[in-house]
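Student: got a predicted model here, sequence first, then my questions.
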Amino acid sequence: MSAVRARWPRLDRLPDGGFVVAASRARRYEDSNQVQVFDAFGRETSSFSVGDAIEHLLVDEAGHIWVGHFDENPAGIRRWSATGRLIWTSDDAHIPGLFDCYALNVSGTAAWACPYPDFPLVEIRPDRIDRPVRVWENRVRGATAVAVRGDRVAFYGGYRDEQDRLAHGELTETSVEPTDVGLLTLPDGSVLGRRRVVGRGSRIYIQAEPFTEWCVFDLSS
């Protein structure tokens, strides 16, 4: 069993039963150890750096590591192999703004994002040659998680009194058209308070304080 070194960690499971842990803030002298990859027995198999200011870290079904950065790192969104090889970067993807990756979702081998300041909905499929990135205009501001199923989408979160907002929409050719808005609560009807949020496919996973269990909102239900 190897030691986890990350402070303020981001982590996810790998398809082979292993897992990846990354320090969300990278100090220069720790760069080579920022991301640790472990096998199913807890043994460290590789370590590398993906850059400071990690907002989101998600692993897709192919074992690629998607990283979305907040505004202290201009790297935007990148996809890495589990051995630290940079596979895709948003540098030349023509994504509007992308000063801060507010929301990131991984579905299959694709990623969906909602970046600050214009908050477009962005679909990223690096393996698609003809159209690897699609962008839809979006009027929902400040969402911290997104779920997508077919042409339906849900945005969770927002600014100030909209932190528990759940906004639904449908995809047209160029934009997200709002269809409904509500309030996301815990199963007993109470408000969430402090929480962790993860978007994956059609689901948004929420872990509210005291952080002992996960609740799931599923756009397909």
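Tutor: Alright, I've got the coordinates. This one's a predicted model, so the numbers in the text were calculated from it and none came from an experiment. Numbering: from 1, shown residues only.
Student: C-alpha from now on. contacts and neighbour counts both.
Tutor: Fine.
Student: which element is the spatially most central residue of the chain on?
Tutor: Centroid check for the chain by C-alpha atoms, centre = their mean gives Leu104 as the closest residue, at 2.7 Å. Counting by DSSP states H and E, the element that carries Leu104 is strand 100-107.
Student: could you point out which element follows that strand?
Tutor: Downstream of strand 100-107 (by DSSP H and E), the next one is strand 110-116.
Student: which other helices and strands contact that next one?
Tutor: Applying 3 or more C-alpha pairs under 8 Å, 6 or more residues apart in numbering; DSSP states H and E, we find strand 110-116 packed against strand 100-107, strand 121-124, strand 145-149.
Student: reformat those as a markdown table; add distance to Ser90.
Tutor: Shown next, in a markdown table, are the helices and strands packed on strand 110-116 (distance: least, C-alpha to C-alpha, whole Å):
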| stretch | distance to Ser90 |
| --- | --- |
| strand 100-107 | 11 |
| strand 121-124 | 9 |
| strand 145-149 | 19 |
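Student: contact partners of the strand holding Leu104?
Tutor: Applying C-alpha atoms under 8 Å, 6 or more residues apart in numbering, the contact partners of strand 100-107 are 55-56, 58-61, 66, 68-71, 76-77, 111-117, 142-147, 198-201.
Student: below is an additional structure, to be compared with the one above:
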Amino acid sequence: MPRQYDHQRVLATTVDAWGRALWLICPDAELRPSSYGRPHPQPRTSPYDALLVIDSGGAIREHSLHDVSLRVTDLDALPNGRFILQGYGATEDQNAQIYCTDGRRRHSFAIGSAVEFLMADRRHQIWTAYFDEGVHVDPISAAGLVRWDSGGNQRWRYTPPEGIEYIDTVYAFNVDDDVAWACYYPTFPLLEARTNGEIRLRKTPVVAPAGMAVHREQIMMLGGGRQPDRLHHCRMTEHEALLVEEACLTLPNGAPLKRCASPVGRGRHLYLRGTSPRQWYVTGI
């Protein structure tokens, strides 16, 4: 994130389908304790105005969003200059909100609870993957993986083939145009879900990966077990992903990758950050 924003609190960050880094900033935010670990920035008032900082290959652009009523945990960019926010604080039927180019909210809808990943592609598709606290209690989240159009209408939800375990928690996720890839607990199959409704499941040699990059028949999976820095390069066949080689991923300065917060998989690229939301790294196939 550019240094001129160092004093600002980051509510949420991601890398979008165009490879741009996004940071949502609230000038009037404060750090508050969290039962899930580190304190999180939260706006002092609601609704509030937020600043979206966009880094596109070093070109910085600001975009103001007005009257935000969510404590935002996820965001992404949509085609035609729109953005989607997801979080807490609004009513259950408004926990996802779409903003247009003028920075005003145009649509709100219920996107389910316990969202582990929210990612959009360049073709008006929004994918949401969930973890167990939502899967077992929320009708929307129960499928574990849901696809929406960019107007917030549900278009598809995952139903596993007979004999395959349902999704409990999605551990690793990747979205490219017209396809999403997920690896999920409890059995960690590799799920390929296409926007035409076709799905395919493959066995993988990696248990509990944290992220993945996919390009044609190649897949690179990060982590697994208790090895957060382990890269597994695999070749996909019709029914499984076969391990080709392994390596250890380090930061650009050679330091070990000890912890990775919410990797973002975009096709052949895997975007990573450490404990700070202010800097993204990229690796891939």
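Tutor: Okay, I see it. Note that the structure is predicted; figures quoted are calculated from it, not measured.
Student: TM-score for the pair, please.
Tutor: Here the TM-score for the pair of chains, by TM-score structural alignment, normalised by the length of structure 1, is 0.89; 212 aligned residues with a C-alpha RMSD of 1.8 Å.
Student: re earlier: where's the residue nearest to the centre of structure 1 relative to Ser2 of structure 1, distance?
Tutor: Using C-alpha to C-alpha, to the nearest Å, Leu104 of structure 1 is found at 29 Å from Ser2 of structure 1.
Student: do Ala93 of structure 1 as well
Tutor: 37 Å.
Student: the more surrounded of these two?
Tutor: Using other C-alpha atoms under 10 Å as the criterion, Ala93 of structure 1 and Ser2 rank with Ala93 on top: 14 against 11.
Student: that one against Val133, yeah?
Tutor: Yes. With contact defined as C-alpha atoms under 8 Å, Ala93 of structure 1 reaches Val133; the gap is 6.8 Å.
Student: what's the helix or strand for the residue lying closest to Ile206 of structure 1 once chain neighbours are set aside?
Tutor: Distance criterion C-alpha to C-alpha, 6 or more residues apart in numbering; nearest residue to Ile206 of structure 1, sequence neighbours excluded, is Val197 at 4.7 Å. Here Val197 of structure 1, judged by DSSP H and E, is contained in strand 195-200.
Student: give the aligned range of the helix or strand just after that strand in structure 2.
Tutor: With elements assigned by DSSP H and E, the helix or strand that comes after strand 195-200 of structure 1 is strand 203-208. Aligned using TM-score structural alignment, strand 203-208 of structure 1 spans residues 269-274 in structure 2.
Student: which other residues reach that stretch?
Tutor: Counting by C-alpha under 8 Å, 6+ apart, 15, 211-214, 257, 259-265, 279-285 sit against stretch 269-274 of structure 2.
Student: what sits against Val264 of structure 2?
Tutor: Contacts of Val264 of structure 2 (C-alpha under 8 Å, 6+ apart): 14-15, 173-174, 211, 270-272.
Student: closest one to Arg10 of structure 1 among the helices and strands packed on strand 110-116 of structure 1?
Tutor: strand 100-107 (13.2 Å; C-alpha to C-alpha).
Student: where in structure 2 does that closest one align, residue-wise?
Tutor: Strand 100-107 of structure 1 maps onto residues 169-176 of structure 2, going by TM-score structural alignment.
Student: how much does the matching stretch stray from structure 1?
Tutor: Stretch 169-176 of structure 2 differs from its equivalent in structure 1 by a mean of 1.0 Å after superposition (mean C-alpha distance after the TM-score superposition for structure 1).
Student: tell me the buried residues in stretch 63-72 of structure 2?
Tutor: Neighbour counts over stretch 63-72 of structure 2 (16 or more other C-alpha atoms under 10 Å) mark 65-66, 68-72 as buried.
Student: of all these, which comes closest to Thr101 of structure 2?
Tutor: Nearest to Thr101 of structure 2 among those, with distances taken as C-alpha to C-alpha, is Leu65, at 9.1 Å.
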